[in-house]
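Peer 1: Build the 3D model from these lines:
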Amino acid sequence: MAKSDLDTKKIKTAIIGSGNIGTDLMIKIAESSDVLEVGCVIGIDEASEGLAMARERGFATSHEGVEGAQKLDVWKDVKIVFDATSAYAHAKHDAICEAENKQMVDLTPAAIGPYCVPVVNMDAHLDAPNVNMVTCGGQATIPMVYAVSRVSDSVPYAEIVASVSSRSAGPGTRANIDEFTRTTAKGIEQVGGAQKGKAIIILNPAEPPMIMRDTVYALSVGGKEEDVRKSVANMVADVQAYVPGYRLKQEVQFESFTGNNKLHIPGLGTYEGTKVTIFLEVEGAGHYLPKYAGNLDIMTSAGMGTAEAIARKKFGAAA
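Peer 2: Presented below is the predicted three-dimensional model:
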């Protein structure tokens, strides 16, 4: 089938990683992006389901990693590269793409480039050669921490607990647990606005598989309850623009700590303020992954949205 005029204006991308995240991203771009197109899909297992699906859709593939992709005719036309492998492998991939002046969108917890959470700070990093999408837990919870911090005098501490189905945690996720906790905690601080952040991930083996659930605890100093409620509701709506299954599970909870009832945080000190508790659920869109895998869907949705914004600003893609 001949490409339409619109297709010829799209920016070619490469996806490194043919696992759950890479395959879902491939389908999202192919079926819903107005400014991006899949140039090639890169893996290391010729028999992987992701590479098989890419070949079925007519996309160029390499099962010999990025080195194999560099031999493909389409590689020279690729402007944006997604990395959906591991934090360990990303350093090598980034070096190759930097040398060839290709934009990198990092979906691993490597955090070589600046942290990017679309609804909070995407516009600030559209010129960076490498942007990091933090983690699935970070994409789900950092917007909530920021929603609290933007209407507070300060947020001395924020902690998030991300619970995901063990079925939605592939080899890459399991290999990156330590990086997940460190990167998410830093993102809570650098993007969310908390002075100190902590992150916990739980892989839940429950059957039937559970939808991603996230709990956010944030200590607000100087924030008014009604302002926090409104800020959280507005941020939920902003995230729903690209992840429709993102929602509050119940009303935001508040607990006041003042006077003789101050809050002591081990290692940090004693504070007066309001403990804000936010309960979230993230249901996936079901493009490739089951709907319970909202943890992966929010990553691919955020990554694609960021790449589309970069394509428009840096490469002149049609709006």
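Peer 1: drop to CA atoms for contacts and neighbour counts, all remaining ones
Peer 2: Fine.
Peer 1: which non-adjacent residue is nearest residue 37?
Peer 2: residue 12 (5.1 Å; CA to CA, 6 or more residues apart in numbering).
Peer 1: Wait, a strand at that neighbour?
Peer 2: Yes. Using DSSP: H, G, I helix; E, B strand; the rest coil, the assignment for residue 12 is a strand.
Peer 1: Can you give me the neighbour number for it?
Peer 2: Look at residue 12: counted by other CA atoms under 10 Å, it has 22 neighbours.
Peer 1: Compute the distance between it and residue 34, please.
Peer 2: 12 Å (CA to CA, to the nearest Å).
Peer 1: hmm, back to that, right, and the residue nearest to residue 37 touches residue 38 too?
Peer 2: Yes. Using CA atoms under 8 Å, residue 12 is in contact with residue 38, at 5.8 Å.
Peer 1: Could you also give me the structure for this next sequence, so I can compare it with the first?
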Amino acid sequence: MKQARIPVAIIGSGNIGTDLMIKIMRHAQYLEMGAMVGIDPASDGLARAARLGVPTTAEGIDGLLALPNFKDIRIVFDATSAGAHARHNEKLQAHGVQVIDLTPAAIGPYVVPVVNLEQHLNAPNINMVTCGGQATIPMVRAVSQVAKVHYAEIVASIASKSAGPGTRANIDEFTETTSRAIVEVGGARQGKAIIVLNPAEPPLMMRDTVYCLAEEGADENAIRASVAEMARAVQAYVPGYRLKQEVQFERITAERPLNIPGLGRLSGLKVSVFLEVEGAAHYLPAYAGNLDIMTSAALSAAERFAGRHQAQAAARGEQK
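Peer 2: Down below sits the predicted model:
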């Protein structure tokens, strides 16, 4: 018999949380909405959830814990802020709930689904890095799978209109979290992240540039193929993710090396990858690809968690 879907809750009824709710309700295979949680009773996200029949609370984490159906919720997404997440996680872990963190708090391991999700299926808390990290770290990883990467730098340019209060309040955490994840997940020896809030009108889609300095003698054709394969893997859950042009290469010679702070003067193969992320426009505008890639990555991770839970239950003969 077919198993019941796993109820999930979303903490944060802003743009990211609301878009994630709509994605779950439209596209999830193993999940269903169990609760939408906020702190503003007048928020559009809570109102929309209520209209869709989703249990809601405007009392934050404590309100979630008090909901009658909380005992059935197995996975919780946190789409609030890095500062609030520590408190939320502490309370949820006491109940054995698996937490997917969409803030830059980085309490749990960094996860980019196409790169390292399978390594962290038992983690009680996973961190989805940042929008820039979800877009660019797969490309750094694609290069590092082929050649040693001394240094990787990413520039994420997003429409100012797509940067809400949470994003603006976490700019420092964005750059620090993304820089660390470039190393820990992407495989670079050293990383740097830059975010640009573009005020252009009409708003521009998310654009990302990835620069890698790989070892001398790296195979350009192998890197090009690895990047293309990784782009296709990301497109499986973010259809609007695409390369804007062919991968660019430049040989940096020992006679004219790059001076990289912390690493010194290095030569090698400079690899430049140019990306665009168009959102699916489920709740947010299509130009808000930076938010769409976060919610899509989080949904992909949760679906994998839930599918694993279902398979384990089936193996125990707990089919419903």
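Peer 1: now the residue opposite the residue nearest to residue 37 of the first structure in the second structure once aligned: how far from residue 55 of the second structure?
Peer 2: Counting by TM-score structural alignment, residue 12 of the first structure lines up with residue 7 in the second structure. For residue 7 of the second structure, the distance to residue 55 of the second structure equals 11 Å [CA to CA].
Peer 1: go on, residue 92 of the second structure?
Peer 2: Using CA to CA, one obtains 18 Å as the distance from residue 92 of the second structure to residue 55 of the second structure.
Peer 1: can you pull out the helices in the stretch 51-200 of the second structure?
Peer 2: Taking DSSP state H, counting those that start in this stretch, the helices of the stretch 51-200 of the second structure run over residues 60-66, 82-93, 113-116, 131-144, 165-169, 171-184.
Peer 1: what does the fourth one correspond to over in the first structure?
Peer 2: Following TM-score structural alignment, the aligned partner range for helix 131-144 of the second structure in the first structure is 136-149.
Peer 1: so how much does that stretch differ from the second structure once superposed?
Peer 2: Compared with the second structure after fitting, stretch 136-149 of the first structure has a mean deviation of 0.3 Å; criterion: mean CA distance after the TM-score superposition for the first structure.
Peer 1: If we go by neighbour counts, what in that stretch is buried?
Peer 2: Under the neighbour-count criterion of 16 or more other CA atoms under 10 Å, stretch 136-149 of the first structure has 136-149 buried.
Peer 1: Name the residues contacting each of residue 7 and residue 55 of the second structure.
Peer 2: Common neighbours of residue 7 of the second structure and residue 55, counting by CA atoms under 8 Å, 6 or more residues apart in numbering, are residue 34.
Peer 1: Give me whichever of the helices of the stretch 51-200 of the second structure is most buried.
Peer 2: helix 131-144 (a mean of 28; mean count of other CA atoms under 10 Å).
Peer 1: Aligned counterpart of residue 58 of the second structure in the first structure, please.
Peer 2: By TM-score structural alignment, residue 58 of the second structure lines up with residue 63.
Peer 1: Residue 38 of the second structure now?
Peer 2: Using TM-score structural alignment, the partner of residue 38 of the second structure in the first structure is residue 43.
Peer 1: and its match, what does it touch?
Peer 2: By CA under 8 Å, 6+ apart, residue 43 of the first structure lies in contact with 16-18, 51, 61-65.
Peer 1: who touches residue 247 of the second structure in this structure?
Peer 2: Residue 247 of the second structure is in contact with 224, 271-274, counting by CA under 8 Å, 6+ apart.
Peer 1: Under the alignment, what does it map to in the first structure?
Peer 2: Using TM-score structural alignment, residue 247 of the second structure lines up with residue 252 in the first structure.
Peer 1: separation between its match and residue 19 of the first structure?
Peer 2: With distances taken as CA to CA, residue 252 of the first structure is found 36 Å from residue 19 of the first structure.
Peer 1: for the first structure, which helix is longest?
Peer 2: Secondary structure of the first structure read by DSSP state H shows that its longest helix is helix 294-315.
Peer 1: Check the mean deviation of it from the second structure.
Peer 2: With mean CA distance after the TM-score superposition for the first structure, helix 294-315 of the first structure departs from the second structure by a mean of 0.9 Å once superposed.
Peer 1: in that helix, what's buried?
Peer 2: Those would be 294-312, for helix 294-315 of the first structure by 16+ other CA under 10 Å.
Peer 1: Matching residue 179 of the second structure against the first structure, which residue comes up?
Peer 2: Checking TM-score structural alignment: residue 179 of the second structure goes with residue 185.
Peer 1: thought that match was touching residue 197?
Peer 2: Yes. With contact defined as CA under 8 Å, residue 185 of the first structure counts as touching residue 197 (4.8 Å).
Peer 1: how about residue 87 of the first structure, what's its match in the second structure?
Peer 2: That one, residue 87 of the first structure, aligns with residue 82 by TM-score structural alignment.
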